[in-house]
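>>> Sequence first, then the predicted structure:
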Amino acid sequence: MASVTVSPVADRAERKQFVDLAYRLNADDPNWIPPLRSEAAALVDPAKNPFFQHADVQLFLARRDGRIVGRISAHIDRVALDMPPEQGFGPGCGQWGLLEAEDEAVCTALIARAEEWLRGKGMTRVLAPISLSIWEEPGLLTMGHDHSPMVMMGHHKAHYQPWVEGQGYEAAKMLRTYDLDVRVEYPKLIQRIISSGEKNDKIRIRKVDKSRFDEEAALILDILNDAWSGNWGFVPITDAEVEHTGKKLKPLVFEDLIRIAEYEGKPVAFMMTLPNLNRPIREIGGRLFPFGWIKLLRWLRKPYPADMRVPLMGVRKHLQSSRLASQLAFMMIEYIRRAAVTEYGAVRGEIGWILDDNQGMNAIAEAIDARVNREYTIYGKSLAQ
């Protein structure tokens, strides 16, 4: 077999080849959802993705006999370098991601080239795969290959796991998603906790106000940064990333699916739920043109039926580990569950990702009879020679 060569992506044409490769290599996987090509292209475009404003990024393509057979990104998030090492990132920590490879030899060559680039930039260890930001698609799918991911979640072929681990990578952290049938009412104990909260005049669970989108987004970000600041893998979101993400998510924002909890008149928690955009994207094959945009726009006006994913939830740090925090979480989950079933015909809900050692959130998921349906592994490796 001919040798594999790996070279940096040098121009716009090669960046397009980088994007296109994922569609070819995953075409035979019935559970892979082709992302919108415009979104996939924007992710790796320095002019469109604000991640590039605080990160050094290099894309690579692998070739065999002149044919493109693999891809990988190597990147250094300068904001992550300033985080405490005990939270995962910190000084000397680089990342790679967006891995696609035809075979193990290609995978080996790509990872070696990404590591070489990171060493050349002074990095001493690596966390991977992370594509590109920790807020986008972190981790390699290591459980749950038998079904499709929901919106904003990655999907990888099962053979990538032994290929990556064969290069000396060990699990650093596990991320879980939980699946549940949202038509089923929660256990009696949870219902009593919710009922008790409804009788408490100090608690108010409200819908977001989309007419004040920027203000509400800033409020949610403030709670998020406070709630998640001590979590493993946390990296502050920049203002530019907030604006960029807000524009992308605004069509998916429905007021009854995102809730803010107030206690004594102050916002202290939130829960964001998104209808599963992957359902219509699968139907249009990731292509908006010539007619995909019509189908997508029709679905976005009123997603029905639409299963739901809870990608983000947070309770201010001073309330964490308290009974009130759990009560607020159960109340938000229940109010969103009711709306999802009655207004959007939802059957399934998915919560996550959740860190495997986040005892509070794992306990909440288990209390409502949710089950782990997907696991993503973030691997670590020393780059010392």
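In hand now; what should we look at? Residues are numbered from 1 along each chain as shown.

>>> Could you use CA atoms for every contact and neighbour count after this?
Fine.

>>> Just give me the neighbour total for Leu59.
By the criterion of other C-alpha atoms under 10 Å, Leu59 has 21 neighbours.

>>> Ok, the one 3 residues further on next?
For Ala62, the neighbour count with other C-alpha under 10 Å is 26.

>>> give me the element it is part of.
With elements taken from DSSP states H and E, the one containing Ala62 is strand 55-64.

>>> after that strand, next one along is what?
Taking DSSP H and E as the definition, the helix or strand right after strand 55-64 is strand 67-77.

>>> And the contacts of that following strand?
18, 21, 54-63, 93-102, 106-107, 110-111, 114-115, 117-118, 131-133 (C-alpha atoms under 8 Å, 6 or more residues apart in numbering).

>>> From these, list the buried ones, please.
Neighbour-count burial (16 or more other C-alpha atoms under 10 Å) is assigned, among the contacts of strand 67-77, to 18, 21, 55, 57-63, 93-101, 106-107, 110-111, 114-115, 117-118, 131-133.

>>> which parts of stretch 248-256 are buried?
Neighbour count says stretch 248-256 has Leu252, Val253, Phe254, Glu255, Asp256 buried, by 16+ other C-alpha under 10 Å.

>>> which residues in the stretch 101-250 of the chain form strands?
For the stretch 101-250 of the chain, the strands defined by DSSP state E, counting those that start in this stretch occupy 125-128, 130-131, 137-138, 140-143, 170-181, 203-207.

>>> can you list contacts of the first one?
Under the criterion C-alpha under 8 Å, 6+ apart, residues 89, 92-97, 115, 138-139, 172, 378-384 lie in contact with strand 125-128.

>>> repeat for the last one
Strand 203-207 is touched from outside by 197, 255-265, 331-332, with contacts defined as C-alpha under 8 Å, 6+ apart.

>>> Keep only those of these that are in strands.
Ile258, Arg259, Ile260, Ala261, Glu262, Tyr263 (DSSP state E).

>>> Tell me how many other residues surround the first one.
By other C-alpha under 10 Å, 23 other residues sit near Ile258.

>>> Comparison target below:
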Amino acid sequence: MRGLRKDKVNEDAEILREIYNDAWSDTWGNIPLTQDEVKSLLKALKPILRPEQYVLAEVAGEPAAIALVIPNMFDISGDLGGAPSPLGWLKLASRVMSHDFRSARVVLLGVRKKYLGTALRAMLPALIIDELMKRGHVLPYRSIELGWVLETHEGLRKLIERISPTPYKRHRMYEKLLVE
């Protein structure tokens, strides 16, 4: 397990993209991440991204699973209103620099498809979540949300339910053909 390498951010971002796209390629409604999207995401997140928020699990030296945790910007901007004053922008910058967040969300989590049907498929997400919990002394969050887990991903759902037994939100997606 390792975090983001500051000297190899672009390489780590590409690993994240490859694993995420591979892991989610057969999921209904998934749109693969492009290199440009990942570069843009990285640029936007640079002020709030810390090495501890990126977890890469390797198997035999090969990247196998990934997670990316993003802080909840509302924690530091909620009291500033929709159009902050110049003083509000200074407050926001100060809060970003001090990393004064209370909560975060796992926005990307994936395991390479080649591990489907193996014990590693179940173990890697558990190990990543365990690693995030171990990093709790470094990360300032009081809560981390694990969301957007498909109901068909029963193993991951059960793992999350063991950690936090009460889902507080449920989203549904439906498909309807508009033209035949």
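Done, it's in. Just so it is clear, the structure is predicted and the values come from calculations on it, not from any experiment.

>>> Any idea what the TM-score comes out to?
Taking TM-score structural alignment, normalised by the length of the second structure as the basis, the two superposed chains have a TM-score of 0.89; 180 aligned residues with a C-alpha RMSD of 2.0 Å.

>>> returning to what we had before: tabulate the ones in strands among the contacts of strand 203-207 of the first structure (a markdown table), appending distance to Asn231 of the first structure.
Converted to a markdown table, these look like this (distance: C-alpha to C-alpha, whole Å):
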| residue | distance to Asn231 of the first structure |
| --- | --- |
| Ile258 | 22 |
| Arg259 | 22 |
| Ile260 | 21 |
| Ala261 | 21 |
| Glu262 | 23 |
| Tyr263 | 23 |
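
>>> What is the nearest of those residues to Glu350 of the first structure?
Among those, Ile258 lies closest to Glu350 of the first structure (C-alpha to C-alpha), at 14.5 Å.

>>> Can you add distance to Arg287 of the first structure and give the strands of the stretch 101-250 of the first structure back as TSV?
As requested, those are exported to TSV (distance: least, C-alpha to C-alpha, whole Å):
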stretch	distance to Arg287 of the first structure
strand 125-128	29
strand 130-131	21
strand 137-138	21
strand 140-143	25
strand 170-181	27
strand 203-207	33
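
>>> closest one to Ile351 of the first structure among the ones you listed?
strand 170-181 (5.0 Å).

>>> Find me the equivalent region of that closest one in the second structure.
On the second structure, no counterpart of strand 170-181 of the first structure exists by TM-score structural alignment.

>>> Quick one: map Pro71 of the second structure onto the first structure.
Using TM-score structural alignment, the equivalent of Pro71 of the second structure in the first structure is Pro275.

>>> What sits closest to that match if chain neighbours are left out?
Met308 (4.6 Å; C-alpha to C-alpha, 6 or more residues apart in numbering).

>>> which one in the second structure is aligned with that neighbour?
Checking TM-score structural alignment: Met308 of the first structure goes with Ala104.

>>> Same question for the helix or strand harbouring that match: list its buried residues.
Of the helices and strands defined by DSSP H and E, Ala104 of the second structure is found in strand 103-111. Neighbour counts using 16+ other C-alpha under 10 Å place Ser103, Ala104, Arg105, Val106, Leu108, Leu109, Gly110, Val111 of strand 103-111 of the second structure among the buried residues.

>>> Could you do stretch 67-74 of the first structure as well?
Quick answer for stretch 67-74 of the first structure (16+ other C-alpha under 10 Å): Ile68, Val69, Gly70, Arg71, Ile72, Ser73, Ala74.

>>> against the second structure, where does it fall?
Stretch 67-74 of the first structure maps onto no residues of the second structure, going by TM-score structural alignment.

>>> How about stretch 137-152 of the first structure?
Going by TM-score structural alignment, stretch 137-152 of the first structure sits over no part of the second structure.

>>> and what of stretch 108-116 of the first structure?
Counting by TM-score structural alignment, stretch 108-116 of the first structure corresponds to no residue in the second structure.

>>> so how far is that stretch from its chain's centroid?
24 Å (C-alpha atoms, centre = their mean, to the nearest Å).

>>> and the gap between the closest residue to Ala101 of the first structure other than its chain neighbours and Glu14 of the first structure?
The shortest distance from Ala101 of the first structure to any non-neighbouring residue, by C-alpha to C-alpha, 6+ apart, is to Gly70 (4.2 Å). Separation of Gly70 of the first structure from Glu14 of the first structure (C-alpha to C-alpha, to the nearest Å) stands at 12 Å.

>>> One more: Arg323 of the first structure?
Arg323 of the first structure is 53 Å from Glu14 of the first structure, by C-alpha to C-alpha.

>>> neighbour count winner among the two?
Glu14 (15 against 10).

>>> Just tell me what the more buried one corresponds to in the second structure.
Using TM-score structural alignment, Glu14 of the first structure sits opposite a gap in the second structure.

>>> Look at Glu14 of the first structure and give its secondary structure.
On the three-state scheme (DSSP: H, G, I helix; E, B strand; the rest coil), Glu14 of the first structure is labelled helix.

>>> Return the list of helices and strands in contact with whichever helix in the first structure runs longest.
When every helix of the first structure is counted residue by residue (DSSP state H), the longest turns out to be helix 323-344. Applying 3 or more C-alpha pairs under 8 Å, 6 or more residues apart in numbering; DSSP states H and E, we find helix 323-344 of the first structure packed against helix 188-198, strand 258-263, strand 266-275, helix 359-367.
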